[in-house]
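# Sequence first, then the predicted structure:
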Amino acid sequence: MARIGYARVSTLDQDLDSQLERLRAEGCAIIRSEKVSGASRDGRVELATVIEFLRPGDELVVTRLDRLGRDTRDVLNLIHECEQRSAFVTVLDPHVSTRGEMGHIVLTVLGMVAQMERRFIKERQREGIDRAKVEGVYRGGQPRLDRGHIATLHSEGHGPAAIAKALGCSRMQVYRILQACGRSADGASRAQA
């Protein structure tokens, strides 16, 4: 029986340290982590590795339920996959485990409440943005990537894949930024084309 920890944050600028520290303190000998959105399971390679690695009696440990996913159905599917492998899922905050029948009910309710809360947050955020636009104070979100740096790297002959790898982002983000800068991915400026 092994306790396997899984930690996740959504963006590159978020920190995994507190989750990793908590999982170590809980006795997780193996911990897998990644910086990727929890909106879907696409691209969550470390989570797939953990699920594949689970053996009967093992326990998948996460600090919070939303580390497994944002959608209740997706979280329940993950829990079901773990159970198909005769493994358990334990959430540390609040402490709930699928070892008992009550744990399943509590995890389902927690997942539904978390999903509903995310919807409320998005609604309040949208209302705040609309209000700020009306008042003329809305500036939009801060760009996470330095567009000038990407354009410079591209003009130096680096391709979108190399730029994405160097900056730790997706190629699609690089393509979008180059397009917004009026450059094509093959290096030609739109003004020259």
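Arrived safely, thanks for sending. Numbers count the residues shown, from 1 in each chain.
# Every contact and neighbour count from this point should use C-alpha atoms.
Noted.
# Sort out which residues of the lengthiest helix in the chain are buried, please.
Longest among the helix segments of the chain by residue count, using DSSP state H, is helix 101-135. By neighbour count with 16 or more other Cα atoms under 10 Å, helix 101-135 contains the buried residues G103, H104, L107, L110, G111, M112, A114, Q115, I129.
# For the nearest residue to the third one once chain neighbours are set aside, list the residues it contacts.
In other words, L107. Computed as Cα to Cα, 6 or more residues apart in numbering, the closest residue to L107 that is not its neighbour in sequence is V96, at 7.1 Å. By Cα atoms under 8 Å, 6 or more residues apart in numbering, the residues touching V96 are T90, G103, V106, L107.
# Below is structure B, check it against A:
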Amino acid sequence: MLVGYARTSTHDQVAGFEDQIEHLKRLGVEKVFAEQASAVGDRPQLASCLDFLREGDTLIVTRLDRLCRSTAHFCEVFDRLERKGAAIRVLDLGIDTSSPTGRMVAEIVVAVAAFERRLLLERQRVGIAAAKAQGKYRGRAPTARRRFAEVIELRRAGVLPAEIAIRLGISRSSVFRALREAKASAMP
């Protein structure tokens, strides 16, 4: 079955939205999932579309950016459809994973994304090591720990732990940790 997905970011993009749907229908798409939503927000139609696809189906999109917000997101979608036995056809790039060449192109995109991720992590490790060597890196400052004195003060005033967490904007577990540490340090 040919399944289409069309998306625009805003409701103002009516012409582009309708053009995508018409293009998909001209290609013989039997079911079109369409929505006008930002790529970074919640996309219920995309979720429904990916759930709907079955083995042997082909998902068709007019442009890759209508489907995926990043290379990493493409990797997720590609992997999910691979496990289902479904293919992807991206019209503007000529990718069709039902053919050996299209599959290779998609796999290259996935490999590039993995390579980018490894480079990013390596640069991050090198940067952290250099900062530590210069004494500039101490990690993320524990935000709740800075508020432990206030936790103790509020608890002594009779405020319950759940309320303390809400008032100070910290987790309940941080409140209990502060109370445990205060109790342990008070013991002889």
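Cool, the structure landed. Fair warning: this is a prediction, and the values are worked out from it, not measured in the lab.
# Quick check: TM-score for this pair?
Remark: TM-score between the superposed chains equals 0.54 [TM-score structural alignment, normalised by the length of structure 2]; 111 aligned residues with a Cα RMSD of 2.3 Å.
# still on that earlier bit, report the separation between the residue nearest to L107 of structure 1 and G27 of structure 1.
The gap separating V96 of structure 1 from G27 of structure 1 is 16 Å, by Cα to Cα, to the nearest Å.
# re the thing from before, farthest-separated two in the contacts of V96 of structure 1?
T90 and V106 (11.6 Å; Cα to Cα).
# Just the helices from structure 1, written as ranges.
17-25, 45-53, 72-84, 101-135, 147-155, 160-167, 171-180.
# what's the third one aligned against in structure 2?
So the one you mean is helix 72-84 of structure 1. Counting by TM-score structural alignment, helix 72-84 of structure 1 falls onto residues 71-83 of structure 2.
# once the two are aligned, what's the mean deviation for that stretch against structure 1?
The superposed stretch 71-83 of structure 2 is, by mean Cα distance after the TM-score superposition for structure 1, a mean 0.8 Å from where its aligned residues fall in structure 1.
# Next, the buried residues of that stretch.
In stretch 71-83 of structure 2, counting by 16+ other Cα under 10 Å, buried: T71, A72, F74, C75, F78, L81.
# Then stretch 173-183 of structure 2?
Buried-residue list, stretch 173-183 of structure 2, by 16+ other Cα under 10 Å: S174, V175, F176, R177, A178, L179.
# got those residues as TSV, with distance to L119 of structure 2 columns?
Output for the buried residues of stretch 173-183 of structure 2, formatted as TSV (distance: Cα to Cα, whole Å):
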residue	distance to L119 of structure 2
S174	35
V175	39
F176	40
R177	37
A178	39
L179	42
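# Just the closest of those residues to A6 of structure 2, please.
S174 (45.3 Å).
# And the closest one, how far from I152 of structure 2?
12 Å.
# The one helix or strand S173 of structure 2 maps to packs against which elements?
Per DSSP states H and E, S173 of structure 2 falls inside helix 172-186. Under the contact criterion of 3 or more Cα pairs under 8 Å, 6 or more residues apart in numbering; DSSP states H and E, helix 172-186 of structure 2 touches helix 148-156, helix 161-168.
# State the span of structure 1 onto which that helix is aligned.
Taking TM-score structural alignment, helix 172-186 of structure 2 hits no residues over in structure 1.
# so how far is L179 of structure 2 from the residue nearest in space to the middle of structure 2?
Centroid-nearest residue in structure 2: H73, 7.3 Å away (criterion: Cα atoms, centre = their mean). As judged by Cα to Cα, H73 of structure 2 and L179 of structure 2 stand 43 Å apart.
# Tell me which of the helices and strands packed on helix 172-186 of structure 2 sits nearest to M1 of structure 2.
Closest among these, using Cα to Cα: helix 161-168, at 51.6 Å.
# Can you list the buried residues in stretch 19-28 of structure 2?
Buried residues in stretch 19-28 of structure 2 (16+ other Cα under 10 Å): Q20, I21, L24, K25.
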